[in-house]
Each structure stands twice: as structure tokens, then as C-alpha cells.
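**Student:** Could you look at this predicted model? Sequence included:
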Amino acid sequence: MSQNNTESAQSAPGKGIKARLKLPKGRRSRIILGMGITALLLALALPFYLHAISHESTDDAFVEAHVVSMSPRVAGHVARVLVEDNQLVKEGDLLAELDPRDFQVALEAARARLRSAQAAVTEAQAKASAAQNVLAQKEAGLSSQHAGLAQVQAEVAEVRAGYERDENDLDRMRKIVEAGAVSRQEFDHVKAQEAMTRAKLNSAKRQVDTHSAEIRQARATVAAAEDELRQAYAQVDIRTAELHEAEAEVEQAELNLSYTRITAPCAGHVTKKAVEPGTYVQVGQKLFSIVSPDVWVVANFKETQLADIASGQPVDIEVDAYPDVTFHGHVDSIQRGTGSRFTLLPPENATGNFIKVVQRIPVKIVLDASEADKNYVLAPGMSVMPSVDISEAGGAGSLRAEGTSAQAPAAR
């Protein structure tokens, strides 16, 4: 009896533990279900977590493109408008045309002034040629006068030699006559010969003086001819300058006439057309814009997100207009400056109270070549959400990489 009681007492604790471990069937099912749901949630959340730590994204991003504002370079009335809003045009297509009649008249007037200037240049050149011929004649006359003077001077020398001979003969004859060695007749003959040669010498001297005066006069006429030639050349220069001015006026008139035809500088779509035929437009007045088909994305990332973003990294792009489509591109470049730094009125943090605000830096994202062929309209200003895969190294365009390279020389 006591032995049975002892055995029952020893087996009682084991039965109590088993009773406590044995749970109700419904509660055990709930635990298993909870553990399964937890495992499923972890399995579903793990890809999102991995994506979150390997990607940087922002909703402050928009589509950008080249937008060319078209305006006239001359004022006038619009004769024709050949495009409509949202029309696709090619480079060089005629978009609008101003009334060209006034500009054609101005061109004809400029061409008439050009012909007049050409005739004036021809006339001035003819006068210069005539003045040059006159100068040549005057110089030839001066040379002839110099030659005549040289000849007269030679004659003077010859007559002077004869005179000196006859003068010496007269002196000798006078002494001989006083001695009574010759007759009075011979003395008179020698005396007459001396007087004749003296007269010839005086005449030759007067001819020298005459030729000298003529040479001085010829030199004066040559100088006057040279002045006339210089004046003629100056007139040629003036007429030539007027000719160049007339040529420039013709070119300007031709340009103004060509400006009446407004053509597309690039391919794209016409937007915001604000002109109709008959409208008078001023120089620089905006008529319409052309949006280029080449688009890209500008994403304004927080400065705290840029540490691992580098050029070349792949980007997945979601466009609000196409929620079921994912576009692909890559980081092209990072702007050197925050968006607030390039505003019209940049913040002046050196004065007043300063409140630190996380800045945003624009990042240019270029769509891949294959993405440009998709039949989706991507217009400037459309909202997008890019997601940059920072797990790939990309190029050397990240702020961290450039900062390291900039400090490398100082480390050496």
C-alpha cells in the first residue's frame, strides 16, 4: 500500500509538466499561423529593404528638354503662318513669313546706292589716272628743262673760254699797240672780237638765268601736279570707303529680307503659338516655341543622398503619366551648386538668423538610347520619380570621388 503511494507520488510531477506543455489545439494553430505570416512578411519585406539600401530616389524630379523661343529679327506685319500648335517640324522648315515688300524696296535702294558708289569709284580712279599722267608730263618737262640748262651751262663754259682768250689777246694787243709793233686796225679787230665774245657770254648767262627760272616754274608745276594726284588718290579712298559702306548696306538689306522668313532652327514640336496672319510684330516678340524631342530628367536630390551617386549609374524612372511603365537611363552629371545658389535672389546666410535647411542639388539623368524609341510622350515639366542604383560604382563623377581626387595632391 505504501509502495503504491510512493510510485504515484513519484509519477505525479512528470504528468504535471506534460499537462502544462500540452496546449489547446486552436491556440497552437494560431501560433503556427502567426509564425508563417511573420516569415512571409519578412520574405516580402527583404527585397524592399535591399532595394532601399542600394537605391536613392526622389519625387522632386521633372522631364527637361531644349525649348527654343522663336521671335522675329525684324519688325513687320505677318503675311503667313504655316504651323499649328503641337505640330512636328523639321530643321529648316518655314514656320512663318513677314510681309517682304518693304524690305525688297530697301534692298533695291541699297543696290542703287551701290551702283552709284561703284560709278563714283570709277570716276575717282579716272581722275587719279589723269592726274598721274599730268604729273608724268610735268616731270618730263622738268627733266627737259634740266637738260636745256645743262646744255646752256656748257655753252656758257665754251663762250667763257673764248671770251677769256679774246680778253687776253686784247690785253696783249694793247701792250703791243703802245709799243707801236702792230697797226691800229689789227687792234680794233681784236677789240671787236673781245666785245663780241663778251656779248655772247652775257647772252649765255641770261639764258642760264632764263632756264633756271623755267626750272623753278617747272618744279612748282610738278609740286602742284603731285598735290592734285594726292587729292585724286584721297578721293579714290573716300569713294572706295563709300563703296564698302554701300556693299554693307546691301548685305544688311539682304539679311533683313531673309529675316522675313522665320524657319525652324531645329526639329521639334511647335508649342504656345501666339501669332496670326496680319499681326504686327516687334523685334524679339515671342511668336511660339519649339520643343526638341531630345529629353532628359533633372532630379533634385537632397545633399545627404549624393555621397554614393556617380555618373554612369543605372536609373529606373517612373513617370506619373505612365504608372505601369518603367523607363531606364543613367546618371549623366551632377550640378556644381545647389538649386538655391542659382536662384534670382540667393540666400545671404552671413547676415541675420540662420536656419539650416537640407539643400537639393540637381542631377542630370539621360534616358538610354532604346528608351527614346518608345511611343510615349515625354514633355518638359512632367513629374517623374527616378531611382538610382548606387550599388554600382559608375564613373568618377560622384562628389565623394571628386573630393578624394582633389585632396590627393595635398596628401602627397
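**Tutor:** Arrived safely, thanks for sending.
**Student:** going forward, measure contacts and count neighbours with C-alpha atoms only.
**Tutor:** Fine.
**Student:** What are the boundaries of the strands in the stretch 51-200 of the chain?
**Tutor:** Taking DSSP state E, counting those that start in this stretch to define them, one finds strands in the stretch 51-200 of the chain at 55-57, 61-70, 76-81, 88-89, 94-98.
**Student:** does the most centrally placed residue in the chain sit in a helix, a strand or a coil?
**Tutor:** The geometric centre of the chain, computed from its C-alpha atoms, lies nearest to residue 265 (Cα atoms, centre = their mean), at 16.7 Å. Of the three states, residue 265 takes coil under DSSP: H, G, I helix; E, B strand; the rest coil.
**Student:** Is it correct that it is in contact with residue 92?
**Tutor:** Yes: applying Cα atoms under 8 Å as the test, residue 265 and residue 92 come out as touching, 6.1 Å apart.
**Student:** related to what we said a few turns ago, got CSV for the strands of the stretch 51-200 of the chain, with distance to residue 121 too?
**Tutor:** Converted to CSV, those look like this (distance: least, Cα to Cα, whole Å):
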stretch, distance to residue 121
strand 55-57, 73
strand 61-70, 42
strand 76-81, 35
strand 88-89, 48
strand 94-98, 36
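**Student:** Tell me how far the helix or strand harbouring residue 206 lies from the chain's centre.
**Tutor:** Assigned by DSSP states H and E, residue 206 falls within helix 184-259. Offset of helix 184-259 from its chain centre (Cα atoms, centre = their mean, to the nearest Å): 54 Å.
**Student:** let's bring in a second model and compare:
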Amino acid sequence: MIKRYLITLLLLCSAGTVIFSYYQSYTNNPWTRDGQVSAHIVSITPRVTGQVINVYAEDNSQVKQGDLLFEIDPSIYKASYHKALATKRQAVALLAKAKNEEQRALNLEKRTPGAVPVLTLNNLNNAVETAVANVELAKANVEEAKLNLDYTKVYAPTNGYITNLNLRVGSQVVANSPVVALIDEDSFWVEGYFKETDLVGVNPQDTAYVTLMMHNDVQLKGEIKSIGYGIAKQDGSTGQALLPNVNPNFQWIRLAQRIPIKVKLDELPDNLQLRVGMTASIKIIK
């Protein structure tokens, strides 16, 4: 009987030791399964309105910075550019004419003082200044028309991955309205949400180990880049009749809030591709 009690006591002590060890490890090295892969999403937005005549990118394809993604019908913008060039040439000709008329009047005034009224000289000078301003305006219109013509070709602003591409030849795009999502391939990070009680002593540059659900046999190493400084308040938002919304809670339970932490990963295996939204587990080593 005593032997049985001793064995039971030893088993309880062993179990308590294991539990305490795990508790100490969890306390000293916070861990969460509430992690997710994130990256910067670049909204590809055309700068001009028109019909798409060519699409060079494919859905879920990788592109490099400067790659041509799609092209908008440039016909109307070519016409506007040529019109602006013609207006510029006309403005330059009018400037030359104004300068000639002013110079002629000045020469006549030098040969025969008083032959040209002062008001006429002032008007001729004003005409030259107006012509100069018209030339500058024409040059600006040419630059604007040239930019609009260049904007008919939309290029990738960064290296990344095209996703959810629904653009087709013949589609009508509108200026400043996003049409394609580009995931910046150089901006991936893992964001984890830790209980506030687990973040005591955790600082940026601490080491973190990440395990992806899709690749649970690979442990990735990284470091904490930042710890969130705030989260949205659940209570206090305005509800019906402009009264604050207050969620009921149990007085004997205080739930720890979740604080976001960003983890920048070190080198990745060649056969592992990060994808936005992937689930991850994160363990922080203090």
C-alpha cells in the first residue's frame, strides 16, 4: 500500500514538474498561434481614363519593377499632344512677331525721338510679355499632354505579385480608380497578436521563431521590428440616439487585450513562398 502511494506521489511530482517547466517556458518565451503573414499591397491605379487595348500581366504572376502591365488606348492623348505642340509653335510665332513690332518701334524712337507715343511703346512691351507668358503656358500644356500620353502605359512600381486580376482587353478604366492589386514581394512580415500580459520584458530586436501552418515542418527565424502602441476601443462607440455602446462583461473576469507585434523574417528557404494571409505561430525569445 505504501509503495502504491509512493508511486502515485512520484507521478504527481513528475507531472507537477513538467507542468511548471512548461509554464516557466511559456512565461519567459511568449507564444501565440494568432499570427498571420502580411505585406504591403500596392493599388495599381491608372492616371488617365480610357479603354484597355493590351494586358501584358497575368493573374497570380510575378512581375519586376518597370514591367509593362497594361496599355490604355492612346489615340485621344496623341491628338491632344499634337494639338499642344501646334499651340506652342503658334505661341512662339506670336512672340517673335511681338518682339519685332516692339524693336521696330524702339528703333524709330531712337532715330526720331517722340515719333512713337509712350503709350504705344508700353502697349508693345506688354504685348511681348503676354506673348512670353503664352509660350510658357503652351510649354506647360505640351508637358501635360506628353505625361498623359505616357500614362497610357501602366508599369509595375515595384517587384511583386499580381493577384485578383480581372482586367481584360476592352475594359474601360477610370483615372485614379484602382484596378489591379500588386503585393510587394520585398515587404513581407509576420504579424502576431499577443496577450498584453505576455509582453512584459519583450522589446524590439528580440528574436522570434515563426512556424507557418502550411509549412509546419520548417521553423523560420526573425526579429521583432515593432510593437503596437494602441488598439481600437470596443466600448464607447456611438450607438442609437447618440448614446455610447457599452458591452456587458463579467466583473470577476478581466480578459487580456491582444497587442499586435510585427516580426521581420531572416532568410527564407528557396522552396518557401510567403503568401498574404497565411496562418502562423510565433514564439518570442526574450
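**Tutor:** Happy to help now that I have it. Predicted model only: the values in this text are computed from it and were never measured.
**Student:** picking up where we left off before, of the strands of the stretch 51-200 of structure 1, which is nearest residue 21 of structure 1?
**Tutor:** Using Cα to Cα as the measure, strand 55-57 is the one of the strands of the stretch 51-200 of structure 1 that comes nearest residue 21 of structure 1, at 47.4 Å.
**Student:** elements contacting the closest one?
**Tutor:** Other elements packing on strand 55-57 of structure 1 under the criterion 3 or more Cα pairs under 8 Å, 6 or more residues apart in numbering; DSSP states H and E are strand 383-389.
**Student:** Tell me the residues of structure 2 aligned with the strand it packs on.
**Tutor:** Mapped onto structure 2 using TM-score structural alignment, strand 383-389 of structure 1 spans residues 279-285.
**Student:** Have a look at how far, on average, the matching stretch is from structure 1.
**Tutor:** Compared with structure 1 after fitting, stretch 279-285 of structure 2 deviates on average by 1.4 Å (mean Cα distance after the TM-score superposition for structure 1).
**Student:** same deal with stretch 123-134 of structure 2?
**Tutor:** Mean deviation for stretch 123-134 of structure 2: 0.9 Å (mean Cα distance after the TM-score superposition for structure 1).
**Student:** what's the single longest strand in structure 1?
**Tutor:** Criterion DSSP state E: the longest strand present in structure 1 is strand 288-302.
**Student:** buried stuff in it?
**Tutor:** By neighbour count on 16 or more other Cα atoms under 10 Å, the buried set for strand 288-302 of structure 1 is 288-293, 295-302.
**Student:** Count residues in the vicinity of residue 159 of structure 2, would you?
**Tutor:** When counting by other Cα atoms under 10 Å, one arrives at 18 neighbours for residue 159 of structure 2.
**Student:** how close does it get to residue 262 of structure 2?
**Tutor:** 22 Å (Cα to Cα, to the nearest Å).
**Student:** isn't residue 203 of structure 2 right up against residue 224?
**Tutor:** Yes: between residue 203 of structure 2 and residue 224 there is a contact under Cα under 8 Å: 7.4 Å.
**Student:** And the two? Which one has more around it.
**Tutor:** Neighbour comparison, residue 203 of structure 2 and residue 224: the larger count goes to residue 224, with 22 against 15 (by other Cα under 10 Å).
**Student:** ok but residue 347 of structure 1 is inside a helix, no?
**Tutor:** No: with three-state DSSP as the criterion, residue 347 of structure 1 is assigned coil and is not in a helix.
**Student:** burial of residue 25 of structure 2, as a residue count?
**Tutor:** So residue 25 of structure 2, with other Cα under 10 Å, has 13 neighbours.
**Student:** which other residues reach the match of strand 383-389 of structure 1?
**Tutor:** Identification of contacts with stretch 279-285 of structure 2 by Cα atoms under 8 Å, 6 or more residues apart in numbering yields 28-37, 190, 192, 202, 206-214.
**Student:** just stretch 220-238 of structure 2 next, same as before
**Tutor:** By Cα under 8 Å, 6+ apart, stretch 220-238 of structure 2 touches 203-211, 244-247, 259-268.
**Student:** Aligned to residue 129 of structure 1, what sits in structure 2?
**Tutor:** Aligned partner of residue 129 of structure 1 by TM-score structural alignment: residue 103.
**Student:** Against residue 247 of structure 2, how distant is its match?
**Tutor:** Using Cα to Cα, residue 103 of structure 2 is found at 84 Å from residue 247 of structure 2.
**Student:** hmm, who's touching stretch 94-106 of structure 1?
**Tutor:** Under Cα under 8 Å, 6+ apart, the answer for stretch 94-106 of structure 1 is 76-83, 253, 256-257, 260-264.
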